[in-house]
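Peer 1: Generate a structure from the sequence data that follows.
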Amino acid sequence: MSVWPQIDCSGRRLGYARVSTKDQKLRMQREALKAIDCDMVFEDFGVSGSKSSRPGLDKLMKALRPGDSVIVFKLDRLGRSVLHLSDLLVRFQDMGVHFVSLSEGINTTTPGGKLVFHIFSAVAEFTREIIVENTHAGLDAARAKGKRLGRPRKLSIEQAMIAHQMIALGKLTANDIAARYDVHPRTVDRALDRADVREAA
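Peer 2: Next up, the predicted model:
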């Protein structure tokens, strides 16, 4: 008897595998996706989940058609954060694409598994509200502190907080922010550190 779930979908089975560092191996993920009879497998090797753009994942998203199933070995292989993962699952639902995570036993091709889409949709909405609320609180705190003495920063605390919100919501990358303000990406990183939002971003 197979340890893997039955996947009943009208389309293709598209697998996705990722490891964060070059020292890690894709073997376990590849074997699991092979055992589930994936039609194609997209991979990102040595790519951190924090990267907003991943070549393998980008190719997978472009290849998807209604009725397909996206299959991963573990949830954390797909999303770089809870919000990113939730957004992807909501996109899958809107596209008519199923999602299966083998380790967690998530399978939206089953009636019970469809509840996962609704849960992650609620999580995404809640997380966005928290991010916006925290950004507004940070902006209020920054305004209350007033002007600082010394050499002016290239990015203010207010700009850093807004940048954090845009990055956290997946609307812009750090490079996008740098280009918008005509600064080096490292300047954006330092501004986020100063604003004490690095972990959330």
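
Peer 1: For the rest of this, base every contact and every neighbour count on C-alpha atoms.
Peer 2: Noted.

Peer 1: residue nearest the centroid of the chain?
Peer 2: residue 84 (2.8 Å; Cα atoms, centre = their mean).

Peer 1: if I've got this straight, it is in a strand?
Peer 2: No - membership of residue 84 in a strand is not supported by DSSP: H, G, I helix; E, B strand; the rest coil, which gives helix.

Peer 1: Packing partners of the lengthiest helix in the chain?
Peer 2: Secondary structure of the chain per DSSP state H: the longest helix is helix 115-145. Counting contacts by 3 or more Cα pairs under 8 Å, 6 or more residues apart in numbering; DSSP states H and E, helix 115-145 packs against helix 82-95, helix 157-168.

Peer 1: Alongside the first, I'd like the structure of this one:
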Amino acid sequence: MLVGYMRVSKADGSQATDLQRDALVEAGIGPEQLYEDRASGKRDDRPGLDACLRALRAGDTLVVWKLDRLGRSLAHLIDTVNKLNSRGVGFRVLAGQGASIDTTTANGRLMFAFFAALAEFERELIVERTQAGLAAARARGRNGGRPFKMTAAKLRLAQAAMGQPETKVGELCAELGITRQTLYRHVTPQGELRADGLKLLARKGRSVMIAANGAREQAG
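Peer 2: So this is what the prediction gives:
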């Protein structure tokens, strides 16, 4: 059995599914086997698509007008179609880029494999670029991830304050913009450095050294 899925991006009535509906009906899909959504392809919560996927059974074929009507990205499309294949459900595209995809035929499966290879290549490029960017940042004394709430300057203030008997820890944390947990990870109640505090100052020292070397190179 053929099952059709349609989607337009806007739900305000400014876009219509007529063109998609006509193409799907012409492909042999009955009106009662058509599902639709009026939502962006980037959204995960598409009730029409959810209902469509639930209705599919082994031996059925999901048909869309164009490839971008189904998924929000090439990787998402590949994942969705692979899940359909594992259930014994075919997938067919009628027009546009990917129109030669029909996983119920040998040529169509070959074309889908080509798209899957492109998606994998795209993922590998993203990983390579991310790793290269992080390596370059580390070489300049920067680390990826969220910025540290405790800085070297805050740490020095915390050291001095924690050594004073009149210091109220809650007020000190509010002043520095950190939590008690962060404070005690870096200093003891007596103001002595703990492991995280030593690491923070070591990172700061490396950053200063790198910056100084860069300034000397520019001056030279």
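
Peer 1: coming back round to it: show me what the residue nearest to the centre of structure 1 lines up with in structure 2.
Peer 2: Alignment note: residue 84 of structure 1 maps to residue 76 in structure 2; criterion TM-score structural alignment.

Peer 1: how much space is there between its match and residue 113 of structure 2?
Peer 2: Look at residue 76 of structure 2 and residue 113 of structure 2: by Cα to Cα, to the nearest Å, they are 14 Å apart.

Peer 1: Then residue 2 of structure 2?
Peer 2: Using Cα to Cα, residue 2 of structure 2 is found at 22 Å from residue 113 of structure 2.

Peer 1: Please identify which of the two sits among more neighbours.
Peer 2: The neighbour comparison of residue 2 of structure 2 against residue 113 (other Cα atoms under 10 Å) goes to residue 2, with 20 against 15.

Peer 1: if I line the two up, what does that one land on in structure 1?
Peer 2: Checking TM-score structural alignment: residue 2 of structure 2 goes with residue 13.

Peer 1: Superpose on structure 1 and give me the mean offset of whichever strand or helix holds residue 24 of structure 2.
Peer 2: In the assignment (DSSP states H and E), residue 24 of structure 2 maps to helix 18-26. Here helix 18-26 of structure 2, set against structure 1 after superposition, deviates by a mean of 1.3 Å using mean Cα distance after the TM-score superposition for structure 1.

Peer 1: ok, and what's touching the longest strand seen in structure 2?
Peer 2: If you go by DSSP state E, structure 2 has its longest strand at strand 2-8. Residues from elsewhere that reach strand 2-8 of structure 2 (Cα atoms under 8 Å, 6 or more residues apart in numbering): 15-17, 20-21, 24, 28-29, 33-41, 48-49, 52, 56, 60-65, 69-70.

Peer 1: Filter these down to just the buried residues.
Peer 2: Neighbour-count burial (16 or more other Cα atoms under 10 Å) applied to the contacts of strand 2-8 of structure 2 gives 16, 20-21, 24, 29, 33-41, 48-49, 52, 56, 60-65, 69-70.
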